[in-house]
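In: give me a model of this one.
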Amino acid sequence: MVLKKGDHGSAVQELQVKLNTHGAKLAVDGWFGEATEAAVAMVQRRAGLVVDGMAGQKTIEVLRGDRDSRRLQEKHLQAAADRLGVELAAIKAVNAVESRGSGFLDSGSPVILLERHVAFQRAGAAGFDTDLLAARFPNLVNRTRGGYAGGQAEWARFDNLRSVTSQAIAIESCSWGLFQIMGYHWDPLDYPSVDEFQWAMASGEPAQLDAFVRFLELEPALVKALKSKRWAEFARLYNGPAYKENLYDAKLAQAFATAERLAA
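Out: I've put the predicted structure just below:
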C-alpha cells in the first residue's frame, strides 16, 4: 500500500506517529495533507530515497529502521536524468507513474509478470510445438494474453514454463522489475546474454532503472517527448493507444508538478 496526499484513516495515523518519531511535528489526525507530505519528503531526503512525498514500502522500511541496499535512491534518478538529458522532475514523474513502486517481492525475488502470449511466440521461434503446449498448459503458453497469477505466484508460473520449454524462454517471456522491461529485449539492450539480464534484474532497482534507460535510449522519440514534457505523446509511445483509458498523461503531468514542488 502506498499512502499519499489526500488519503485518510488509521494507516495515515500510524504513519504520522512514525514520522513524529523521526523529528516531524504532525497532528496525528489521520489526514495526509501538505504537512504530512512534507514530513515524508524530509525522511526520504535524509535517507537518500527518491523524494516523492508518498509513503510506500521503501519509506516505511526507513521509518522502521530497515535499509535495503538494492533500493532505488534519488542519486540514481539524477544520474538517469543526466544520461538522458532530461529534467530530474521528468524522470521522477515517470518513476512515480510507470514503475511498480517496488522492484522486489517480500521474498526478495524480482517482480515479474509472465506474458503467456510472448511465451507462445518465443517457444514457436525456438521450434517447440506451440499448439501442443497451449493445449496442455494454456496458462503458460497461449495465443492470447492472460493467465496472470500475480505476486510470488508468477515465479511458480516461471518455473513451470521453464520446465516445459527452457530457462531462456521463461526469462524472455516475463516483464521484469520496476519498469516491466520484457526479457526478450536483453539483446537489443546490449546485455551479454539472457542470463546476464536476469542476474542484473535480481541485483537491485538501480540495475532495473538502467534497463529502462537503455530502453529509452533505443527510442529517441520517447526521450524527445520526455525532454519536452509532452506527456500524452510519451504515454502513447510507452503504453500504447489505451493510455487515455488509464489517464497516464494526466498522471505524469501531476507527478511532474509534485516533483517540482517538493524540490523547491
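In: C-alpha only now, for contacts and for neighbours.
Out: OK.
In: what does stretch 178-192 contact?
Out: 95, 98-103, 111-113, 171-176, 193-194, 197-198, 205, 208-209, 211-212, 214-215, 218 (CA atoms under 8 Å, 6 or more residues apart in numbering).
In: repeat that for stretch 79-88.
Out: Identification of contacts with stretch 79-88 by CA under 8 Å, 6+ apart yields 77-78, 90-91, 209-210, 213, 217, 223, 226-227.
In: one more to put side by side:
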Amino acid sequence: MTTLRHGDRSQAVRDLQKKLNSNGATLVIDGDFGDATERAVKAYQLKIGLVADGIVGAKTLAALAGSDCQQLLKNADLVAAAQRLDLPLASVYAVNEVESKGKGFLDNGKPVILFERHIMYRQLITPRHDGDDPAELKRQADQLAITNPAIVNPKPGGYVGGTAEYQRLSAARLIDDTAALESASWGAFQIMGFHWQRLGYASVQDFVATMSAGESQQLDAFVRFIESDLVLYKALKARKWAEFAKLYNGPDYARNLYDVKLQRAYERHADCGCGQEIAA
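Out: This is a model prediction of the structure:
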C-alpha cells in the first residue's frame, strides 16, 4: 500500500481528495498533494482521533474506507506522551514517525513481533532460580541449538517476518514460555520482551497482554523505555538525533539514516505549527 504525502502527484491523490471531500473537505480534485490537501488530511485525522501528521498511510486510508480505528494510536496519546516526557510535540511526532514500524498489529489482529533466536539462547542459559546450574543450562541450550537452530541459536537470524514469526514463537513457547516471550520484540516500537521488569510490568506475560491491547499501550511501553534510560532521555530532550538513534537502533543507525530522518521529521512538524494547534 503506497503512502501519500505532501508533494505527491498521482491518481491515488485524486482518489484521496475525493474521499476527503466526502468527509467534509472542499478540495479541488487535481491529484496534487499540496498544502490544502495536507491541511485537509490533518483535519480529518484530528476529527477521527488518529495521529495528525498529514501523512496518508495504511491507517488513514483504512479509516477513510470505514475500518474500525479503536486499536490504533491516537493523536491524544502523542500529546500526552509529549507532556509526560516534557518534550515538544514535534519531537514525539518525529520519533513516532521514524522509530515505529507505523503499525503495531498484523492483519490478523495480533501485535507485530520479531522473534530473536539468539536472545532465546541467551535467556535459556541465564540462571533464574536458586540451584540453577549454569553449565547444565548451557548444555541443554546447546543441544536445542542443534535440534532447533531456527528457534535457539547463539547467532541472530532465521527471520521469516509477518504472521510466520508467530510460528517460531509458538515453537519457542513449547520449550520455555517465559524465555520465548522475552525473546521477541513487540508492537509498533519493537520493545523486547525481556525489558518487562525494567518497564514496570508484573511479568512478561502481563507485558505481552498489554502490548496486545492496542497501539496506545504500545506507545506507553515506549515512553516507559525512554523514562527508564536517562542517557536516552537526555539525548532526545536535547534533540541530539545521532546520539538518540545510536542508543535506540544500535551502531548501524547511520546506514539507515535514522538520525537524518529524525531531524527532518522534527523540522517538518515544528515548522508546520501543528504542535501548538493540535495540543490546544
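In: report the TM-score for the pair.
Out: Once superposed, chain against chain, the TM-score is 0.93 (TM-score structural alignment, normalised by the length of the first structure); 263 aligned residues with a CA RMSD of 1.7 Å.
In: re the thing from before, can you tell me which of the contacts of stretch 178-192 of the first structure are in helices?
Out: If you go by DSSP state H, the contacts of stretch 178-192 of the first structure have 95, 98, 171-172, 194, 197-198, 205, 208-209, 211-212, 214-215 in helices.
In: in a markdown table, list the residues you listed along with distance to E245 of the first structure and neighbour count.
Out: Shown next, in a markdown table, are those (distance: CA to CA, whole Å; neighbours: other CA atoms under 10 Å):
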| residue | distance to E245 of the first structure | neighbour count |
| --- | --- | --- |
| N95 | 20 | 20 |
| E98 | 15 | 18 |
| I171 | 30 | 25 |
| E172 | 28 | 25 |
| V194 | 34 | 19 |
| F197 | 32 | 25 |
| Q198 | 32 | 19 |
| E205 | 28 | 24 |
| Q208 | 27 | 24 |
| L209 | 26 | 23 |
| A211 | 27 | 27 |
| F212 | 23 | 19 |
| R214 | 27 | 16 |
| F215 | 24 | 18 |
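In: okay, the angle between the helix or strand where A82 of the second structure lies and helix 215-227?
Out: In this assignment (DSSP states H and E), A82 of the second structure forms part of helix 75-85. Put simply, helix 75-85 of the second structure runs at 20 degrees to helix 215-227, going by axes from the mean of the first three to the mean of the last three CA atoms, to 10 degrees.
In: mean deviation, helix 75-85 of the second structure versus the first structure?
Out: Helix 75-85 of the second structure, aligned to the first structure and superposed, deviates on average by 1.0 Å (mean CA distance after the TM-score superposition for the first structure).
In: how about the helices in the stretch 51-200 of the first structure?
Out: 57-64, 74-84, 88-98, 116-125, 130-136, 153-164, 167-172, 194-203 (DSSP state H, counting those that start in this stretch).
In: PyMOL command to pick out the buried ones of the contacts of stretch 79-88 of the first structure?
Out: A single PyMOL command is used to select the members of the contacts of stretch 79-88 of the first structure judged buried by 16 or more other CA atoms under 10 Å:
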select buried, resi 77+78+90+91+209+210+213+223+226+227
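In: need the contacts of stretch 79-88 of the first structure in CSV (columns: distance to V118 of the first structure).
Out: Shown next, in CSV, are the contacts of stretch 79-88 of the first structure (distance: CA to CA, whole Å):
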residue, distance to V118 of the first structure
L77, 30
Q78, 33
A90, 31
I91, 28
L209, 23
D210, 23
V213, 22
E217, 23
V223, 26
L226, 28
K227, 31
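In: out of the contacts of stretch 79-88 of the first structure, who's nearest R236 of the first structure?
Out: Nearest to R236 of the first structure among these is L226, at 11.8 Å by CA to CA.
In: so that closest one touches A90, yeah?
Out: Yes - with contact taken as CA atoms under 8 Å, L226 of the first structure and A90 are classed as touching, separated by 6.7 Å.
In: please report how far the aligned partner of C174 of the first structure in the second structure lies from F194 of the second structure.
Out: Under the alignment by TM-score structural alignment, C174 of the first structure pairs with A184 in the second structure. Separation of A184 of the second structure from F194 of the second structure (CA to CA, to the nearest Å): 8 Å.
In: who has more neighbours, the two?
Out: Each of A184 of the second structure and F194 has its neighbours counted (other CA atoms under 10 Å); A184 has more, 26 against 21.
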